[in-house]
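Asker: Kindly return the folded structure for what I paste below:
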Amino acid sequence: MSNRAGLPVAVVHRWLGRLPVSIIYLRDFREIAGGVGFPSLGPDRATSVEGLKQLTSDIGARRIYTYGNSAGAFPALHYGLNVGARAVLCMAGPTTLTREFNEDMPTFGKTLSRGPAEVPEYAVDMRPLYAAAENPPKVLFVYGTGFPRDRRWAENMGGLPSVQLVPIEGLAEHNVVVPSITSGIFPGLLSRFIALGED
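Answerer: Model (predicted):
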């Protein structure tokens, strides 16, 4: 979800396309982290959730997974919870859009600033929502320990029974997809992700 996958979609699809799943790619060309939905699914967020549910039903999906990288982590968590996903894979990125949590964040990007400004009700913290959910998606959250912003966002979800944090020790950059691929751990992460939804 969002407007980036950590690599060009055609490249990352070399790995995602090998999974035993049907894939729906969503891009937020308005760059507000899915805050007003996706026009191909509906005119607003609520109808986009229903549109995504209908689309997954139409293709005969038995389980739903969501994947988000960078700014796409938040909509992956948000939409994943609202469509009843079995598992969510976040490759770094925000877990809360609340001003209180993020106001002192360095380089808090345009995408994540515009969403809360234009859609204030979307500026929520996913931790209490996942904590309160009866059967939340299982979350695999990958982040670099040397990148303070991502570490704080990851630790915001830490300790929840449905969340597994995957720290990449010493990584001091936001993009965790490329290092995961070059180090050889990316296929294993995808396998863990799929297995989470099968439990």
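
Asker: rest of the way, CA atoms for contacts and neighbours
Answerer: OK.

Asker: how about the strands in this structure?
Answerer: Using DSSP state E, the strands of the chain run over 65-69, 87-91, 138-144, 163-168.

Asker: list the buried ones in stretch 59-79?
Answerer: Of all the residues in stretch 59-79, those buried under the rule 16 or more other Cα atoms under 10 Å are 64-79.

Asker: on that earlier part again, nearest to G184 among the strands of the chain would be which one?
Answerer: Nearest to G184 among these is strand 163-168; the distance by Cα to Cα comes to 12.4 Å.

Asker: Show me the contact partners of that closest one.
Answerer: Residues from elsewhere that reach strand 163-168, judged by Cα atoms under 8 Å, 6 or more residues apart in numbering: 138-145, 154-155, 157-158.

Asker: Determine the number of other residues adjacent to P128.
Answerer: The tally of other residues near P128 (other Cα atoms under 10 Å) stands at 12.

Asker: What's the separation between it and A85?
Answerer: Look at P128 and A85: by Cα to Cα, to the nearest Å, they are 17 Å apart.

Asker: Could you do D28 as well?
Answerer: 20 Å.

Asker: so what's P43 up against?
Answerer: Residues in contact with P43 (Cα under 8 Å, 6+ apart) are 36-37.

Asker: got the contact list for the closest residue to Y130 other than its chain neighbours?
Answerer: Once flanking residues are discounted, Y130 sits nearest to P136: 5.8 Å by Cα to Cα, 6 or more residues apart in numbering. Neighbour list for P136: 81, 84-86, 130, 162 [criterion: Cα under 8 Å, 6+ apart].

Asker: same thing but at 10 Å, please
Answerer: Going by Cα atoms under 10 Å, 6 or more residues apart in numbering, P136 touches 77, 80-82, 84-88, 129-130, 161-163.

Asker: And for A117?
Answerer: By Cα under 10 Å, 6+ apart, the contact set of A117 is 32, 99, 123.

Asker: So which of these wins on neighbours?
Answerer: Using other Cα under 10 Å as the neighbour test, the contacts of A117 are led by I32, with 25 neighbours.

Asker: Could you report the separation of the residue most central in space within the chain from A33?
Answerer: Closest to where the C-alpha atoms of the chain average out (Cα atoms, centre = their mean) is A73, at 2.6 Å. Here A73 is placed at a distance of 9 Å from A33 (Cα to Cα).

Asker: Overlap of the contact sets of these two?
Answerer: Common neighbours of A73 and A33 (criterion: Cα under 10 Å, 6+ apart): 1-2, 94.

Asker: Same list (those) but as CSV, adding distance to I59 and neighbour count.
Answerer: Below are the shared contacts of A73 and A33 laid out as CSV (distance: Cα to Cα, whole Å; neighbours: other Cα atoms under 10 Å):
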residue, distance to I59, neighbour count
M1, 19, 25
S2, 22, 26
P94, 30, 28
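
Asker: and which of those residues is nearest to S22?
Answerer: Nearest to S22 among the shared contacts of A73 and A33: M1, at 14.8 Å, using Cα to Cα.

Asker: one more to put side by side:
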Amino acid sequence: MDSTEHTKKKRPASQVDKGAMVTETLNSARQYLKSGRVADADALIATLESKRWGGLKTMRMRAAVQKALSQKLEHGQTLKRIAEDENRAPSDLFRLAAYLIDNGDVEGSRAVAAPLEGRTDSQHLLLNLAYLEGLRSADLDIVRTALFGLLELDVPPPNLPELHIVLRELPKRDQDVLADAIKTKWPDRAADTADGSAARQTTIPQQHAATLAAAGKVSEGQELLATGREADEELRQALALIPPVEARLRPSIEDDGASVIVSPAGSSGTTLMVFTGLADQAMVPIECIDAFCAAEGHSVIYLRDTSRSLFIGGVPALASDYLSSLASLRAMVEELGTTRLLCFGSSAGGGAAIRYGLGLSASGILCASGVTCGRPEFLEEHTDQRARVVIRRLQRSFVTAELDLYEEVAANGGRTPIRLCFGTGSSTDVAHANYLEGLPGVSLNPLEGLNRHGSFSRMMLEGIFQEFIADG
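Answerer: Sure, this is the predicted structure:
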């Protein structure tokens, strides 16, 4: 028998070329997604789809693009088609199950994940789903058990949204044990274990870049953002607007991670009170905000919510309740010689800026993607799944009226103007802003084309923040 009969037949050149082209195109699309160039990734996948090339691999990349574009319905439909394919992988079932959890269909998620039960190669996927399910139901026992289980396995960092929030909600002993294990096993997630914002700033490129720019090293900060990502490019442009050190009329603050930081007194008579979000920043490091205020000669009071109560129960470092905290803040404002008080809050700090701003009779309030209502029915209606473990605790700890700003804003009668900024493509932020629409003194400032929660960079680029703090 001729030896060539035992030689494996080579694929036709056209098939080799096609396979190589699919691989190259998918790799390019993956890189585009990683760098934030979603439109370019979308175009590449559309090319493969038009040729009906790539099969499941192309469908998986299509699902990733849809997720990046916030196309929830289409994303779910694609994940379902993939999961129904006979050549699906366990990870395909995981992605669909995770999608269903995120959209409130826990029973559907369990049904999808059922084939993974008992498989040794899927144990980490089931534990990851348990984490996500526990996060949605705000069951810290489930979340804790899932985390410890994942850390016992030899797996890469799994899908663990809001890990830094979860760790802070756990008992101190569990925090310490998990933090040490995460730093060792998943060093890429070490920033989530950092105790305090200062440590997180040095590990998150965007935060580090902004901190450098605030210190006068704008070019150095911008270099860190040369990724091609849309969000990074927007921040890179915004950093160029930060006033240089020599233009500032008072010394800048140094963020040591304290819960209350008061700047040196300015000369303008204006004081800005800043309420940070759950990440202990105002979407940018507070040094960035301070640079703008120092250039105007304003004083600033920076507040962090170490109790993770959205400041509803007071400012922890000042008092144990709202009214006592209000009195302490009023005294601080007077000590700075304030003739005009402004309040600013981002994300979870937005609601606090409104509540305390009204209580202190501020001259103006500005919110960046602020939270305005924490009622369970409101969050369910608008599928706001953020920080569920925190929100569920607050719903148990405070009466419903304390979670809702509507009546307080209405009672103010428009005496204090409130400006709400939000991205038009971020549905939860749109819902929170619309909740107060029409009330006296409330103005909505939609940021067109912005499809993410982080809105402060856009507010800088459009001059909204600068206009807010400018002397009237």
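
Asker: Out of the contacts of P136 of structure 1, which two sit at the greatest distance?
Answerer: N82 and P161 (18.3 Å).

Asker: between these two, which one's more packed in?
Answerer: Using other Cα under 10 Å as the criterion, N82 of structure 1 and P161 rank with N82 on top: 15 against 12.

Asker: Can you find the partner of that one in structure 2?
Answerer: Aligned counterpart of N82 of structure 1 in structure 2: G359 (TM-score structural alignment).

Asker: how close does that match get to F344 of structure 2?
Answerer: Remark: distance between G359 of structure 2 and F344 of structure 2 (Cα to Cα) = 14 Å.

Asker: Mind listing the shared neighbours of the two?
Answerer: Counting by Cα under 10 Å, 6+ apart, the common neighbours of G359 of structure 2 and F344 are A353.

Asker: ok, which stretches of the stretch 151-300 of structure 2 are helices?
Answerer: Using DSSP state H, counting those that start in this stretch, the helices of the stretch 151-300 of structure 2 run over 163-169, 172-185, 197-203, 205-214, 218-223, 230-239, 286-296.

Asker: The fifth one packs against which elements?
Answerer: In this structure, helix 218-223 of structure 2 makes packing contacts with helix 205-214, helix 230-239, judged by 3 or more Cα pairs under 10 Å, 6 or more residues apart in numbering; DSSP states H and E.

Asker: Which residue numbers in structure 1 does it align to?
Answerer: Across structure 1, nothing matches helix 218-223 of structure 2 (TM-score structural alignment).

Asker: Next, the buried residues of that helix.
Answerer: By 16+ other Cα under 10 Å, the buried positions in helix 218-223 of structure 2 come out as 218, 221-222.

Asker: With respect to V284 of structure 2, which of the residues you listed is nearest?
Answerer: The nearest member of the buried residues of helix 218-223 of structure 2 to V284 of structure 2, counting by Cα to Cα, is G221 at 12.8 Å.

Asker: how close does that closest one sit to F292 of structure 2?
Answerer: Distance of G221 of structure 2 to F292 of structure 2, given as Cα to Cα: 17 Å.

Asker: ok, the aligned partner of F101 of structure 1 in structure 2 to V284 of structure 2 distance?
Answerer: Using TM-score structural alignment, the partner of F101 of structure 1 in structure 2 is F378. Distance, F378 of structure 2 to V284 of structure 2, by Cα to Cα: 28 Å.

Asker: Then F94 of structure 2?
Answerer: The gap separating F94 of structure 2 from V284 of structure 2 is 34 Å, by Cα to Cα.

Asker: likewise V274 of structure 2?
Answerer: Distance from V274 of structure 2 to V284 of structure 2, by Cα to Cα: 12 Å.

Asker: These two: who's more crowded?
Answerer: Here V274 of structure 2 and V284 are compared on neighbour count by other Cα under 10 Å; more neighbours surround V274, at 27 against 23.

Asker: Looking at the strands of structure 1, which is nearest to G109 of structure 1?
Answerer: That would be strand 65-69 among the strands of structure 1, by Cα to Cα, at 14.0 Å.

Asker: Show where that closest one falls in structure 2, residue numbers please.
Answerer: Under TM-score structural alignment, the match for strand 65-69 of structure 1 in structure 2 covers residues 342-346.

Asker: So what's the gap between the matching stretch and the chain middle?
Answerer: 18 Å (Cα atoms, centre = their mean, to the nearest Å).

Asker: Stretch 168-181 of structure 2 now?
Answerer: Chain-centre distance of stretch 168-181 of structure 2: 22 Å, with Cα atoms, centre = their mean.

Asker: List the buried residues of it.
Answerer: For stretch 168-181 of structure 2, by 16+ other Cα under 10 Å, it's 168-170, 175, 178-179, 181.

Asker: which part of structure 1 lines up with that stretch?
Answerer: Alignment note (TM-score structural alignment): stretch 168-181 of structure 2 is unmatched in structure 1.

Asker: Give the aligned equivalent of V139 of structure 1 in structure 2.
Answerer: Counting by TM-score structural alignment, V139 of structure 1 corresponds to I418 in structure 2.

Asker: circling back to that earlier point, closest to G314 of structure 2 among the buried residues of helix 218-223 of structure 2?
Answerer: Minimum distance to G314 of structure 2 across the buried residues of helix 218-223 of structure 2 is 35.3 Å, recorded for G221 (Cα to Cα).

Asker: nearest spatial neighbour of that closest one, skipping sequence neighbours?
Answerer: Nearest residue to G221 of structure 2 in three dimensions, chain neighbours excluded: A209, at 3.9 Å (Cα to Cα, 6+ apart).

Asker: Skip the chain neighbours and tell me the closest residue to S426 of structure 2.
Answerer: In space, S426 of structure 2 is closest to N451, 4.9 Å off (Cα to Cα, 6+ apart).

Asker: Considering the contacts of A117 of structure 1, which are maintained in structure 2?
Answerer: Retained in structure 2 by both residues aligned by TM-score structural alignment, their matches' Cα atoms under 10 Å is none of the contacts of A117 of structure 1.

Asker: that older thread, out of the contacts of P136 of structure 1, which end up buried?
Answerer: Among the contacts of P136 of structure 1, those scoring as buried are 77, 80-81, 85-88, 130, 162-163 (criterion: 16+ other Cα under 10 Å).

Asker: G35 is in contact with E121 of structure 1, correct?
Answerer: Yes. Under the criterion of Cα atoms under 10 Å, E121 of structure 1 makes contact with G35 at 8.9 Å.

Asker: how close does the match of N82 of structure 1 sit to D102 of structure 2?
Answerer: In terms of Cα to Cα, G359 of structure 2 sits 36 Å off from D102 of structure 2.

Asker: shouldn't L405 of structure 2 be in contact with L439?
Answerer: No. Under the criterion of Cα under 10 Å, L405 of structure 2 makes no contact with L439, lying 11.1 Å away.
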